[in-house]
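[1] Sequence plus predicted model, see below.
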Amino acid sequence: MHSQPMEPEFDAIVIGGSYAGMSAAMQLARARRRVLVIDAGQRRNRFASHSHGFLTQDGTEAAAIAAQGRAQLMNYPNVTWLEGLASSALPRVDGFAVTLATGETRSGSRLVLATGVADELPAVEGLRERWGSSVFHCPYCHGYELDAGNIGVLAVGALSMHHALMLPDWGKVTFFLNDAFEPDAAQLAALEARQVTIERTPVARIAGQADVVLVDGRVLPMAGLFVAPRMRDASPVARELGCAMEEGPAGRYVQTDAMKASSVPGVFCCGDMARAAGNVAFAVADGAMAGVAAHRSLIPQLHTA
């Protein structure tokens, strides 16, 4: 006699406990489903002191938003929070088995991935130390606070043209090409029309608040500096599951449909790992959609009626 497979411990496992993951878990919790959140504690915006542009939370400490979200989520008794790193996930007959770095395994009928991305910054001395405080990537998140001052754009490639053309709405822009990009004639005309100053002398290092020190010794003080980092997966789980990927301007991300379903049945992806560009507001919205979609997928009658 063959024993029957055990029912999964959870209706859904959410890997990633930042804004998108908590938002997804909230929808599932409110549907009275058993939810496990596995979080490695590495929010992408952990380097930024404050969050901007998120309605009702504009100017709030980023960590405070995350802490409040977790506190509200944990008011639901059907939610379990596990601090740890999910190292792998495998499909099984009735859902998925998620293995943690400790070797511990948890099972769930559905999987919501909100594992985020890691930013790869150019190798310029002093840049990484100022990431999130005076070096940024999102004008909508940080541009206004620079008080229309001098703004630098550090080129990493053609993508930096977007920064250079957008940022004059927030201040006086200097575009540091740094041997990483050379505008063509049309691009030069566009930059001139936006009154962007072009600096071709390479950058030696970043000092002070956001002072750009050039290799010829000149120092150009900036109120803030913008750079477009390359993004890479913060977790291998989506790739190991076989989720289809898309190539965006800044790196690869998971391909999803309008309901945040991935190409792998039962796997939903949300937040920065599943969009070409993001912020806290986008992450929360994505997570809500993924949580709702994961819940709906658990109701067979919705798909047979």
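    Alright, I've got the coordinates.
[2] C-alpha only now, for contacts and for neighbours.
    OK.
[3] list the contacts for F136?
    The contact partners of F136, taken as C-alpha atoms under 8 Å, 6 or more residues apart in numbering, are 142, 224-227.
[4] Tell me which residue lies nearest the centroid of this protein.
    When C-alpha atoms, centre = their mean is applied to the chain, the residue found nearest the centroid is D272 (3.1 Å).
[5] Check it against this one:
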Amino acid sequence: MTFDAVIIGGSFAGLSAALMLARARRDILVIDSGLPRNRFSTHSHGVLGLDGIAGADLLRQAKAQLLAYPTVRWVTDTATAADRTVDGFAVHTAGGETWAARKLLLATGIADGLPELPGVAERWGHSVLHCPYCHGYEVGGGAIGLLGGHALSVKMAGLLADWGQVTLFAHGMQIEDDERAMLERRGVRIEAERVLGLEGDAPQLSGALLADGRRVDLRALFVAARQAMATPLVAQLGCALEDSPIGVLVQVDAQKQTSVPGIYAAGDATVVGNITLANAEGVRAGISLHHALVAEDSAA
């Protein structure tokens, strides 16, 4: 069987795209490895009508609703390679299966490259965070930190001041005079000493240990994880990438098509965002892919 589309990745963008195609009565296959990016967080916030729901619960509900459509098939597996064929694409999986599709939709997400700092990994998604809109309210104010050293550090520190008393750990970065003035106006404290590690009963955080031996009390630490593609499949297919301030993204046009004809992409791999934005990007990609199928069918 040749599916109208194979969607690689069954998290928020993939599910949203699949739902649009299922409602268009198209035969689709979702291949998902079961490792969503937000698996480290216990709850998801800022999702309209579902604020505070556990991300895993939200995905389970969405998957169950999707599988109620008779033209949808779901495979728990990892897509490892894909080839172009006369009729579209052949997708190969770690489980030894090969699936044929007219179109591909990559909702494979990104991998977060965390700072190599003792104590970060075991607190990721709990008290070491990346998005204040997702987690800042729950921190509850008080002493929060931002680990600097990247292009967005100063802007982010000023932003975070709405969520608590912020310490920007420069961590070796240069801060210009006008930036210092802005941070002072926002009540942000600048700490020049490098952070050596984090302390507290993980996954909770109580403070940061500095190179000079001092300790700074903290309720939470925000970091900018370096983004990379979560799968080598994107590069193997030849999809063009573009730089963002915190990593790389798949290059797509307004219809969410990649640089490779017939391959679409959506979600965290294409936009720096959150669940709501991933859902929206998935909807856009699913509808655009359906339009392309209809155009082909009309021309045949």
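    Structure's in. What do you need? Keep in mind it's a predicted model, so treat the numbers as computed, not measured.
[6] coming back round to it: would you mind confirming that the residue nearest to the centre of the first structure is in contact with D119?
    No. When contacts are counted by C-alpha atoms under 8 Å, D272 of the first structure is not listed as touching D119 (11.0 Å).
[7] Can you give me the stretch of the second structure that the longest strand seen in the first structure aligns onto?
    In the first structure, taking DSSP state E as the definition, the longest strand is strand 105-113. Using TM-score structural alignment, strand 105-113 of the first structure lines up with residues 98-106 of the second structure.
[8] what's the answer for stretch 247-257 of the first structure, then?
    With TM-score structural alignment as the criterion, stretch 247-257 of the first structure aligns to 243-253.
[9] how many other residues sit next to the aligned residue in the second structure for V196 of the first structure?
    Matched by TM-score structural alignment, V196 of the first structure corresponds to V188 in the second structure. Residues lying near V188 of the second structure (other C-alpha atoms under 10 Å) number 23.
[10] Can you name the residues that contact V188 of the second structure?
    157-158, 161, 165-168.
[11] repeat that for 7 Å
    158, 161, 165-168 (C-alpha atoms under 7 Å, 6 or more residues apart in numbering).
[12] now it: how far from S153 of the second structure?
    Counting by C-alpha to C-alpha, to the nearest Å, the gap from V188 of the second structure to S153 of the second structure is 12 Å.
[13] now swap in V271 of the second structure and tell me
    V271 of the second structure is 19 Å from S153 of the second structure, by C-alpha to C-alpha.
[14] Would you mind finding the match for the residue nearest to the centre of the first structure in the second structure?
    Applying TM-score structural alignment, one finds that D272 of the first structure aligns to D268 in the second structure.
[15] Name the SS class of its match, please.
    coil (DSSP: H, G, I helix; E, B strand; the rest coil).
[16] Would you agree it is in contact with L277?
    No. Look at D268 of the second structure against L277 with C-alpha atoms under 7 Å: they stay out of range, at 8.6 Å.
[17] residue contacts, the residue opposite G282 of the second structure in the first structure once aligned?
    For G282 of the second structure, the aligned position in the first structure is G287, judged by TM-score structural alignment. The contact partners of G287 of the first structure, by C-alpha under 7 Å, 6+ apart, come to 20-21, 23-24, 270-271.
[18] what's the answer for T115 of the first structure, then?
    Per C-alpha under 7 Å, 6+ apart, neighbours of T115 of the first structure: 15-16, 234-235, 273.
[19] Just the element for V75 of the second structure, please.
    Using DSSP states H and E, V75 of the second structure sits within strand 72-76.
[20] Give the aligned range of that strand in the first structure.
    With TM-score structural alignment applied, strand 72-76 of the second structure matches the range 79-83 in the first structure.
[21] For the matching stretch, give me the average deviation versus the second structure.
    Superposing on the second structure and averaging over aligned pairs (mean C-alpha distance after the TM-score superposition for the first structure), stretch 79-83 of the first structure comes out at 0.6 Å.
[22] In that stretch, which residues are buried?
    Within stretch 79-83 of the first structure, the residues scored as buried using 16 or more other C-alpha atoms under 10 Å are 79-80.
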